[in-house]
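Enquirer: pasting a predicted model and its sequence here:
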Amino acid sequence: MLAIQFDHFGGPEVLAPVELPAPVAGPDEVLITVEAAGVNFADTHQTDGSYLSADLLPYVPGNEIVGHTPDGRRVLARVSHGYAELVAAKKSHVFDIPPELDAGQALALLTQGLTAWHLLRSAARLAPGETVVVHSAAGGVGSLAVQLAREFGAARVLAQASSPAKIQLALDLGADAVVTYPLEQKADVILDAVGGELFDQALASLASFGRLVTYGNASRSGFTPVDPARLSRLNASVAGFWLRPALANPSAVTTPLKAMIDLVVRGRLRPVAHHSYPLAEARCAHVDLLARRTVGKVILLPQRG
């Protein structure tokens, strides 16, 4: 079968198509023929060595796929080694999805949708009537967070984005306005995956009892130290979020995932999935993602003759 693998670290250029033996499903697993594989920003950290150690190489990245089981079910699944034509997945990590749900939209709901949901619900504890600022509002997580914040009762949803096209997308998805720092009006909740200077600007823009939730470092500029005395003066808090520990709780996955699928089917949530690449061009997908040339969910499509 065709898969994408790397055997040393060095960024997107290390990704290469290879032919590997098909996986064999174990007793608690199911073999899935991949319809589409999701690409996440975390995958780029794997190729540069900031997520993996050298003793795990060679490695096939990818942790989410849409595909079909041998008995014909169409499923969304959390996996390991998803950049491939065939994947063995734990049965407990497989979720049935309706046939009308687009593969890119379904993939957007897993890692990125669950992240957006828990950023607002679990980490920020968003209350109705509050003001939310979403950084990278046209990205995979951000584009969903803009919509979910509205769904959860935010009074105002403000977007930060890096280009006119991305700004327009955030507005089309329901953001009230685009913001630059310093904010004219302080925010109750700010979601940040960029870090660096933007993190510091956001912290200074929190309202009293505001919450800044950090969930990434896309700027790769290092994490900004937080002075507890400054938090006291601001009467504000900083929370961190990482999806992986949340995935250990089944209800933290199934409940929001089912709710988001229902919102999509009813037309109340619109996952953005504009960018697809052939599986063999995974390197290009990573390059474009890192260069911020993509919006929403990025997916890989196995090409079969």
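Expert: Perfect, thanks for sending it.
Enquirer: please make it C-alpha for all contacts and neighbour counts, starting now.
Expert: Will do.
Enquirer: so where do the helices sit in the stretch 201-305 of the chain?
Expert: In the stretch 201-305 of the chain, the segments counted as helices under DSSP state H, counting those that start in this stretch are 228-234, 243-246, 251-265, 282-290.
Enquirer: ranking those by burial, who's on top?
Expert: helix 282-290 (a mean of 20; mean count of other CA atoms under 10 Å).
Enquirer: so how far is that helix from its chain's centroid?
Expert: From the chain centre to the centre of helix 282-290 is a distance of 15 Å (CA atoms, centre = their mean, to the nearest Å).
Enquirer: which strands or helices does that helix pack on?
Expert: Here helix 282-290 is seen to pack against helix 41-47, strand 298-301 when contacts are counted using 3 or more CA pairs under 8 Å, 6 or more residues apart in numbering; DSSP states H and E.
Enquirer: spatially central residue for this protein, please.
Expert: Per CA atoms, centre = their mean, the C-alpha nearest to the average position across the chain is that of Gln112, at 2.7 Å.
Enquirer: structure two is appended below for comparative analysis:
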Amino acid sequence: MRRVRYDHQGGPLFTEEVPAPAPGPGELLVRAEAVGVTLPVVRKVREAAEPVPLGGEVAGEVVALGAGVGGFAVGDRVTGLCFGHGYAEVVPLLAPMAGPIPRGASAVDAVALVRSGLVALGVLDAAGARRGERALVTAAAGGVGHLAVQLARVRGASRVVAAVSDPAKAALPLALGADSAVAYADASWGEPVDYALDAVGGDLLGRVVGAVAPGGRLVAYSSGGGSISAYDLLAGAKTAIGFQMARIAREQPAWYERRRRELWELFAAGTVRPAVHATVPLDEAARAHEWIETRSNRGKVVLVI
């Protein structure tokens, strides 16, 4: 089978022929149809001292079951997380992290919707989003951000502000229900918000704190780091919350499954629409990484096999 990897920090990515893996205990073996590309994986290629497997969101058909797996059968179409080599034609998925793809939905729909949508729902839950509140979403044209814009509205936000790196990217979140859009470099981001969902971090984090109204909440879920002034939180009685999806997936499986069902119901109703920037062949993974690394994508970037 074909698999994409790299052999030193920074890449480049290349395709190799390797034997297909066998499913381990508790795993599904899936013939991949689509693989979602994420910023954390792209950053690992650039930043990790040693090469790491390119994991991530995978959707496809179950071809084998590992020991102890129940609730799935060969031939089922599923989507889930691969923590090993996910940029491949055949990949192992942990059964608790996998879920069915409903009839009528494609593999590309699945990788654009489920994991990113779960993160978006998770940060909204962490923010304690309430009906009538004002929301700010950074990276609002990204894979998670464009879904967070829509889901904030589902959660009853009275106003949703979409923050983007480039004004040219504002059209997507505005088309998906944002009330207004701002660029990171704009002098003003308008009226303060009750909660902010930040996927950028770094130098932008202080700006996001400043956009939160007194008594408001910031949820930070970026892998980009950044620092917050304790005085800025104290002076405005603001709350900063860190969110990690992996922890929720490991420790709250009932939440994970409930929210996964909710996403597919919203998708079926047409309430939430995943946007795909581009689909590219597995052999062109480097091009997909470039879109993510330069933040030029509008929606999800997907490898198709």
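Expert: Nice, I can see it. All of these numbers come straight from a predicted model, not from anything done at the bench.
Enquirer: who are the neighbours in contact with the aligned residue in the second structure for the residue nearest to the centre of the first structure?
Expert: Correspondence of Gln112 of the first structure to the second structure, assessed by TM-score structural alignment: Ser116. Counting by CA atoms under 8 Å, 6 or more residues apart in numbering, Ser116 of the second structure touches 143-144, 147.
Enquirer: Throw these into JSON lines and include neighbour count, thanks.
Expert: Below are the contacts of Ser116 of the second structure laid out as JSON lines (neighbours: other CA atoms under 10 Å):
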{"residue": "Gly143", "neighbour count": "30"}
{"residue": "Val144", "neighbour count": "27"}
{"residue": "Leu147", "neighbour count": "28"}
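Enquirer: just the ones of these in helices?
Expert: Using DSSP state H, the subset of the contacts of Ser116 of the second structure located in helices is Leu147.
Enquirer: show me the contacts for Leu279 of the first structure.
Expert: Shown in contact with Leu279 of the first structure (CA under 8 Å, 6+ apart): 3-4, 83-84, 300-303.
Enquirer: hmm, 6 Å instead?
Expert: 300-302 (CA atoms under 6 Å, 6 or more residues apart in numbering).
Enquirer: which one of the contacts of Ser116 of the second structure is nearest to Val35 of the second structure?
Expert: The shortest approach to Val35 of the second structure among these belongs to Gly143, at 13.0 Å (CA to CA).
Enquirer: what does that closest one align to in the first structure?
Expert: Using TM-score structural alignment, Gly143 of the second structure sits opposite Gly140 in the first structure.
Enquirer: which residue packs closest to that match, ignoring adjacent ones?
Expert: Gly296 (4.0 Å; CA to CA, 6 or more residues apart in numbering).
Enquirer: shouldn't that neighbour be in contact with Val272?
Expert: Yes - judged on CA atoms under 6 Å, Gly296 of the first structure makes contact with Val272 at a distance of 4.7 Å.
Enquirer: mind checking which of the helices of the stretch 201-305 of the first structure is nearest Ser92 of the first structure?
Expert: helix 251-265 (10.3 Å).
Enquirer: how much does that closest one stray from the second structure?
Expert: Taken against the second structure, helix 251-265 of the first structure registers an average deviation of 0.9 Å after superposition, with mean CA distance after the TM-score superposition for the first structure.
Enquirer: what's the helix or strand for the match of Gln112 of the first structure?
Expert: helix 107-127 (DSSP states H and E).
Enquirer: output the contacting helices and strands for the helix or strand following that helix.
Expert: Proceeding N to C from helix 107-127 of the second structure, the next assigned helix or strand is strand 134-137, under DSSP H and E. Contact partners of strand 134-137 of the second structure among helices and strands, from 3 or more CA pairs under 6 Å, 6 or more residues apart in numbering; DSSP states H and E: strand 159-164, strand 193-198.
Enquirer: so where in the first structure does whatever helix or strand comes next after the first one end up aligned?
Expert: With elements assigned by DSSP H and E, the helix or strand that comes after strand 159-164 of the second structure is helix 171-175. Residues 168-172 of the first structure are matched to helix 171-175 of the second structure when aligned by TM-score structural alignment.
Enquirer: now stretch 195-204 of the second structure
Expert: Stretch 195-204 of the second structure covers residues 189-198 of the first structure once aligned (TM-score structural alignment).
Enquirer: pull out the buried residues from that stretch.
Expert: Going by neighbour count (16 or more other CA atoms under 10 Å), the buried part of stretch 189-198 of the first structure is 189-196, 198.
Enquirer: need those residues in JSON lines (columns: distance to Ala175 of the first structure).
Expert: What follows is these, written out as JSON lines (distance: CA to CA, whole Å):
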{"residue": "Val189", "distance to Ala175 of the first structure": "14"}
{"residue": "Ile190", "distance to Ala175 of the first structure": "14"}
{"residue": "Leu191", "distance to Ala175 of the first structure": "14"}
{"residue": "Asp192", "distance to Ala175 of the first structure": "16"}
{"residue": "Ala193", "distance to Ala175 of the first structure": "18"}
{"residue": "Val194", "distance to Ala175 of the first structure": "19"}
{"residue": "Gly195", "distance to Ala175 of the first structure": "22"}
{"residue": "Gly196", "distance to Ala175 of the first structure": "24"}
{"residue": "Leu198", "distance to Ala175 of the first structure": "19"}
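Enquirer: could you identify the most distant pair in those?
Expert: The span of those, defined through CA to CA, is set by Val189 and Gly196 at 18.0 Å.
Enquirer: about what we covered before: neighbours around the equivalent of the residue nearest to Gly140 of the first structure over in the second structure, how many?
Expert: The pairwise alignment with the second structure assigns Gly296 of the first structure to Gly299, based on TM-score structural alignment. Gly299 of the second structure is flanked by 25 other residues according to other CA atoms under 10 Å.
Enquirer: which residues touch Gly299 of the second structure?
Expert: Each residue near Gly299 of the second structure by CA under 6 Å, 6+ apart is listed here: 141-143, 275-277.
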